[in-house]
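**Student:** Everything below, folded, please.
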Amino acid sequence: MELSYLFLYFVLILLILAGGICLFKLRHNHKSIGDQENLPPGSLGWPFIGETIEFLKAENFVYDRMKQHSPDIFKTKILGEETAVICGPNGNKFLFSNYDNIFTAFRPHSMQKLFRSYNNHAATPVNITRDAEVQVTRAPGFLKPEALVGYVGKMDSITQQQMRIYWEGKDEVKAFSLAKTLTLTLACNFFMGTEDPEHVARVNRSFYDITLGMHSIPANFPGTKFYKASKAAAAVRKELRAVIGEKKAAIASGEQTVDILSHMIVATDGSGKHMPEAEIADKIMGLLVAGYSTVATAMTFFVKYVGERPDIYHKVLAEQREIGASKKPGELLDWNDMQKMKYSWNVICEAMRLTPPLQGTFREALTDFTYAGYTIPKGWKVYWTVSTTNKNPKYFPDPEKFDPSRHDETNSFPAYTFVPFGGGPRMCPGKEYARLVILTFVHNLVKRFKWEMVLPKERIIGDMMPIPEKGLPIRLYHH
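**Tutor:** Here you go, the predicted structure:
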C-alpha cells in the first residue's frame, strides 16, 4: 500500500485512540453534512479522508455504488471534497447541457498543487485552471480541423522517425513506453515547436510520475505518489523555462513561429502586459500532459486488443495498405487519407469503450441544483465518469466482447452512452488532434509489423488512468 495511505490510517488510529470530545465533534460535524435535507443517497465515509482510498483503489467503485444507492446519482467524499457522482446517459446529457450556468471545471487539490504558478511579486500560488489552458488553445484556433490540416504531414514524418529509432530492428518492445515517447515528442513539437530530443527526453522522464500523482492524496513526504509527482513537476518546469528562453530569443531574432508557446509569449492582456514565464510554463505543462497521457493510453490499448485479434488486425492492415498504395514513394499522409481510415477509427473507439484512457473528470457546482429528485448544494463537486454506460449491456450487448462493428455508421447506440471525449460546449478541444495522432500511429505500425502479446494475461493497474503493469511487452514480426 502506498505510504500516504498508511500514514492516513495511522493518523486515523491516533484520533480514535484519543477519543473523547474532539473525535465526537468531528463525527458530529461530518454527519450533519450528510444529513442535509434531500441530498442523494450514499456515504461520506470517514472524517477527513471520506471514501478516497476506495475510490483510488477499488476497480468498481462507481458501479458498486450505483447498484447499492442509485443508478442515477449518489454522494461520496473523495480527494477532500463532498462529491455527487452523476451517472448514465441522462447524467451525461445533464452535465454537458448545463456547463456554463451550473458547473465550472474543478481540479482536485493534488492537481492544483502540481499545476500552479507564482506571480512576480509574491510567493502566492496562482491556480492554473483547466479552463485557462483550454482558452489558450481555443482562442487562436490551433486545435480546429482547418488548422490541423497542414500538420498531418509533420505528424507522419515524426512518427516514421520514431518508428525507425525505437521500433525497427527490435524483436520485442514495450508498447506503452514507446507510445508515451511518441506522443510526448509530437506534443512538444505541436505545442512548443521543438523537436530537440534532449528536451523531450528530459521531460519524458518526469511525466509518468506527474500523471500518477495527479489524482492522489496530496501528502508531500518521501515515498508517496504526490511527493514523486511534485519533484517531477519541478524538473519539468525547469526544462520548460529553458525552452521558453530559447523561444524568446528566436522570436527576438525575427524567426517566424506558429506554435502555441510562441502565441503565449507574445500575447498581452488588456493592459498590455505579457504573461509571466512561470505561468506560461505551468500552462504548457498542463497542455503537454493533456496531449500525452490519454493519447498514449489509447494507442497502447489499441495494440493490446488488436494483438489479441488477428482477424481485426488483418482488416486494419488491408485498410492502411490501400491508403499506402495510393501514395507516391515518400509522400506523407494528408488530411484526406485520415478521412479514409474509418475501420481503424472504429477499432480505436472500441478500445476506448472497453478501456477508457481517462476514467472521469470533476466539476464544481456554481449554485444549488436539483437532479433526479435530489438537491446538490453550491460548492459541492460533481464527478463525471465516461464508463458508467460503456459496459452496460442495455446499450452495448455482450459488453465484454471487442467488436468494432458497434461503431459502424449503419449501427447506432443511444445518445450520450459513448462519450470518450465528453460533450457539449466543453467537449475535449484536443479530440481532433488526438484522432490524427492515433491514426498516424496505427498507419505506420500495421504497415511495418505484426505483433503478439508477450504477457497475454498482463494485469491492468492504475486508478484514474489504466496502465499495463509491465508496460505491455509485445513481440514484433516485421513485414
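**Student:** alpha carbons only for contacts and neighbour counts from here, please
**Tutor:** Will do.
**Student:** how about the residue lying closest to Ala175 once chain neighbours are set aside, what does it touch?
**Tutor:** Residue nearest to Ala175 in three dimensions, not counting chain neighbours: Leu472, with 5.5 Å by Cα to Cα, 6 or more residues apart in numbering. Listed by Cα atoms under 8 Å, 6 or more residues apart in numbering, the contact partners of Leu472 are Lys174, Ala175, Phe176, Thr300, Lys304, Met453, Val454, Leu455, Glu458.
**Student:** If you count contacts, what does whatever helix or strand the fifth one lives in end up packed against?
**Tutor:** Following DSSP states H and E, the helix or strand that holds Lys304 is helix 293-307. Applying 3 or more Cα pairs under 8 Å, 6 or more residues apart in numbering; DSSP states H and E, we find helix 293-307 packed against helix 175-192, helix 310-325, helix 342-354, helix 431-448, strand 449-453.
**Student:** looking at those, which is closest to Ser43?
**Tutor:** helix 342-354 (28.2 Å; Cα to Cα).
**Student:** what angle separates the closest one from helix 293-307?
**Tutor:** Between the axes of helix 342-354 and helix 293-307, defined by axes from the mean of the first three to the mean of the last three Cα atoms, to 10 degrees, the angle is 110 degrees.
**Student:** got a list of contacts for helix 342-354?
**Tutor:** Under the criterion Cα under 8 Å, 6+ apart, residues 298-299, 301-302, 305, 315-316, 319, 387, 390-391, 400, 402-408, 418, 420, 439, 442 lie in contact with helix 342-354.
**Student:** The residue nearest to Ala175 and Leu148, how far apart?
**Tutor:** 30 Å (Cα to Cα, to the nearest Å).
**Student:** cool, and Ala84?
**Tutor:** Shown here: Ala84 relative to Leu148, a distance of 37 Å by Cα to Cα.
**Student:** So for those two, which residue has more residues nearby?
**Tutor:** Taking neighbours as other Cα atoms under 10 Å, Ala84 and Leu148 compare with Ala84 leading, 28 against 17.
**Student:** Could you verify that the more buried one is part of a helix?
**Tutor:** No. Using DSSP: H, G, I helix; E, B strand; the rest coil, the assignment for Ala84 is strand, not a helix.
**Student:** Now the second one, please; I'll put the structures next to each other:
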Amino acid sequence: MDIFIPYLFLFLLLPFSLYLILFFHKEDSDDPKNLPPGTNGWPILGENVNLGLLGLSKFIRGRMEKYSPDVFRTSLLGEKVAVFCGAQGNKIIFTNDGKLVTPWLPLSLKKVLVPDLDDSSSYKEGFDVFNKFKYDTLKPEALRQYIPVMDAMARVHLRDDGWKPHFAVKVQPLINKYTFELSCRLFFNVTDPEKLQTLSGPFGPMRNGLMSLPIDLPWTAFGRGLKAGNIVRAEMTKIVEARREEMMRKGRGEDRDMLSKMLEVKDEEGKFISVKKIVNLFVGLLVASFDSTASATNAMVFYLAEYPHVYEEVLKEQMAIAKSKAPGENLTWEDVDKMKYSWNVAREVLRLVPTTPGTFKEAMTDISFAGFTIPKGMKTFWTPHSSHLNPEYFPEPEKFDPSRFEGSGPAPYTYVPFGGGARMCPGRVYAKLAILVLMHNLVTKFRFKKVIPHEKMVVEFSASPSHGLHLHLYPH
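**Tutor:** Have a look, this model is predicted:
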C-alpha cells in the first residue's frame, strides 16, 4: 500500500499546481501592458520569501539589475508594489507627496502598531496631530536640553551595564538596551527597571510583526506581533493616563519631557488630544527612535572596530572635546557640533547599512515614470538601498570612506538615510545626537577589537551585526 503514497501525493498536488499556473496567467493577462517589469511572485506569499532569504539590499539591487534600474514591480506584505529606484525615483516620491502619492501603511504595520487607524481620514488626522507635536519637540532647539541627559545616561550605562574591560563583550544587546531606555527616559520619563522590563519584553515581538506577512496565527510573526502590540499599548495607556492625572493635580512641572508637552497639545476644536491617539503616537515614536538609533549605533561601533585608522581619527576628535570639559561636566550642543569627522563617519555608516528600509505610499493618480505607468491605487515604495551603493553616485561604493561627506557631499536625492521632502524623518536630529553622545563616551573610555574577525553587518529591514558584535574592550 505504501508504494501508492507518492502517487497519491502528486495527485493531490496537481490541482494546486494548476491553480498556480492559472493564477499567474490571469495575473499577467489582467495587468496593463505598460506596468513596470517584474513579478508578483507566489500567491499570498508574493516575494516575501525571496526578500527574507536575500535581505533587502540584495533583493533590491538584484531586481534592479534583472528588470529596470528605475522602477520595478513586485509583491510584498500582501500588496502589489512598484519600487522606485535611484535619485530620480527618490525625487519623484519626495517632491510629489500629496500630489502623486499619499502615505500608506502595510496591513501588518497598521494592525500591529495602530490597529484603530482604519481609514484614510483617521490616518491624515494622525499625521496632523504628529505634525503639531514634532515641530515643538523634535526640532534642534528643543532637543538641546536633552544632550546632558543623554551624556549622563551614557556614562552610567558604560559603567554599570556590562561593558567590562579586558573581557569579550556582546555589544548589540547592550546598545539596544541603552537606546530603548534612553527613549523611554526622554519621551515619557520612565526609568523604573520593572516598568522598563514590562515595556521591553513585548517590544521585540511587536517590532518583528510590523513588516511581516499579515497571517494572523499564533505562531506567525504577525500573530505574535498583534499580541505583543496590545500589551505595549496597554502599558503605554497606563503611563499616559497616570501622567495626565498627575498634571491635572499638580499642574505643569519644570522637568517637561515629550509626553508632558504632548498632553498640552490641542486639536482644531480646542480639545486636548485623546489618550488613544497619544499612545499610538508614542508607540510609533518608540519604534522609530529605537530602530534608527540602535541599528546605526551598532553599525557605527562595528565599522570603528573594522577600521582602526578611522577609530583613531574619531578618538582624536573626541579626546579634544573631552579635554575641553571640566571633570564630570556634561556635553552640550556646542560640543556635539564640533564632532564633524565623527558625524561624517556615521553618515558613511548610514550609506552602507541604512537603518530604514524605506517608505510605502499609494499612487493618487496614474504616474508616468521611466517609460512605465504606475496605475492609481497601486502601492509604491522608495528605499535608500536603490541609490546608496550605486557607483554612478558613489565611486567604489563598497569602500568605507567618510571623506565622501566633506565639502558639498553627495548629489541631491542620492543619499537618503532619513528620506526626503516634506516627510523627511523628523527624528533625524534625535538619532544624530544619541549616536554621537554614546560614541563620545565609548571611544574616550575604550579601545575595542572584534572577537569574530569575519563578522558582517546583515541588512534585512534594518541593519544588525550577524553574531551580535562581540568585542574585546581595552580601557585607555
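**Student:** mean per-residue distance, the helix holding Lys304 of structure 1 to structure 2?
**Tutor:** When structure 2 is superposed, helix 293-307 of structure 1 averages 0.6 Å from its matched positions, counting by mean Cα distance after the TM-score superposition for structure 1.
**Student:** so how far is that helix from its chain's centroid?
**Tutor:** Averaged C-alpha coordinates place helix 293-307 of structure 1 at 13 Å from its chain's average position (Cα atoms, centre = their mean, to the nearest Å).
**Student:** Same check on stretch 170-182 of structure 2?
**Tutor:** The gap between where stretch 170-182 of structure 2 is centred and where its chain is centred comes out at 15 Å by Cα atoms, centre = their mean.
**Student:** what's the answer for stretch 158-178 of structure 1, then?
**Tutor:** Distance, stretch centre to chain centre, for stretch 158-178 of structure 1: 23 Å (Cα atoms, centre = their mean).
**Student:** Quick check: end-to-end length of that stretch?
**Tutor:** End-to-end span of stretch 158-178 of structure 1 (Cα to Cα): 13 Å.
**Student:** Show residues contacting that stretch.
**Tutor:** By Cα under 8 Å, 6+ apart, stretch 158-178 of structure 1 touches 182, 185-186, 296-297, 300, 303, 440-441, 444-445, 468, 471-477.
**Student:** If we use 7 Å, what do you get?
**Tutor:** Leu182, Ala296, Thr300, Phe441, Asn444, Gly471, Leu472, Pro473, Ile474, Arg475, Leu476 (Cα atoms under 7 Å, 6 or more residues apart in numbering).
**Student:** which of those lies closest to Glu255 of structure 1?
**Tutor:** For these, the residue nearest Glu255 of structure 1 by Cα to Cα is Leu182; the value is 26.4 Å.
**Student:** what do we get in structure 2 for that closest one?
**Tutor:** Leu182 of structure 1 maps onto Tyr178 in structure 2 when the alignment is built from TM-score structural alignment.
**Student:** Helix or strand: which one has the alignment partner in structure 2 of Val203 of structure 1?
**Tutor:** In structure 2, Val203 of structure 1 lines up with Leu199, judged by TM-score structural alignment. With elements taken from DSSP H and E, the one containing Leu199 of structure 2 is helix 193-210.
**Student:** Structure 1: which residue goes with Thr293 of structure 2?
**Tutor:** Aligned counterpart of Thr293 of structure 2 in structure 1: Val295 (TM-score structural alignment).
**Student:** how many other residues sit next to its match?
**Tutor:** Other residues within reach of Val295 of structure 1, judged by other Cα under 10 Å, total 25.
**Student:** about what we covered before: possible to save the helices and strands packed on helix 293-307 of structure 1 as TSV with distance to Lys238 of structure 1 and mean neighbour count?
**Tutor:** Supplementary listing: these in TSV, determined by distance: least, Cα to Cα, whole Å; neighbours: other Cα atoms under 10 Å:
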stretch	distance to Lys238 of structure 1	mean neighbour count
helix 175-192	15	23
helix 310-325	41	16
helix 342-354	34	22
helix 431-448	27	20
strand 449-453	38	19
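**Student:** And the ones you listed: which comes nearest His28 of structure 1?
**Tutor:** Taking Cα to Cα, helix 342-354 is the member of those nearest to His28 of structure 1, at 41.6 Å.
**Student:** ok so, going back, okay, the angle between the helix holding Lys304 of structure 1 and helix 431-448?
**Tutor:** Helix 293-307 of structure 1 and helix 431-448 meet at an angle of 40 degrees, taking the same axes, to 10 degrees as the criterion.
**Student:** Can you tell me what the residue nearest to Ala175 of structure 1 aligns to in structure 2?
**Tutor:** If you follow Leu472 of structure 1 across to structure 2 using TM-score structural alignment, you land on Leu469.
**Student:** all helices for the stretch 101-250 of structure 1, in order.
**Tutor:** Secondary structure of the stretch 101-250 of structure 1 (DSSP state H, counting those that start in this stretch): helices at 109-114, 130-138, 145-148, 152-162, 175-192, 197-213, 225-252.
**Student:** Deepest-packed of these, please.
**Tutor:** helix 175-192 (a mean of 23; mean count of other Cα atoms under 10 Å).
**Student:** Go ahead and measure how far it is from the middle of the chain.
**Tutor:** Counting by Cα atoms, centre = their mean, helix 175-192 of structure 1 is centred 14 Å from the centre of its parent chain.
**Student:** Same question for stretch 384-396 of structure 1.
**Tutor:** Between the centre of stretch 384-396 of structure 1 and the centre of its host chain there is 18 Å, according to Cα atoms, centre = their mean.
**Student:** how about it, aligned to which bit of structure 2?
**Tutor:** In the comparison with structure 2, stretch 384-396 of structure 1 aligns to the range 382-394 (TM-score structural alignment).
**Student:** what sits against the residue nearest the centre of structure 1?
**Tutor:** With the centre of structure 1 defined as its mean C-alpha position, the nearest residue by Cα atoms, centre = their mean is Thr294, 4.2 Å away. Under the criterion of Cα under 7 Å, 6+ apart, the contact list for Thr294 of structure 1 reads Pro357, Leu358.
**Student:** Tally up the residues packed near Lys33 of structure 2, please.
**Tutor:** The tally of other residues near Lys33 of structure 2 (other Cα under 10 Å) stands at 11.
**Student:** er, Tyr393 of structure 2 I mean
**Tutor:** Taking other Cα under 10 Å as the neighbour definition, Tyr393 of structure 2 ends up with a count of 18.
**Student:** Is it in a helix, a strand, or coil?
**Tutor:** Per three-state DSSP, the secondary structure class of Tyr393 of structure 2 is coil.
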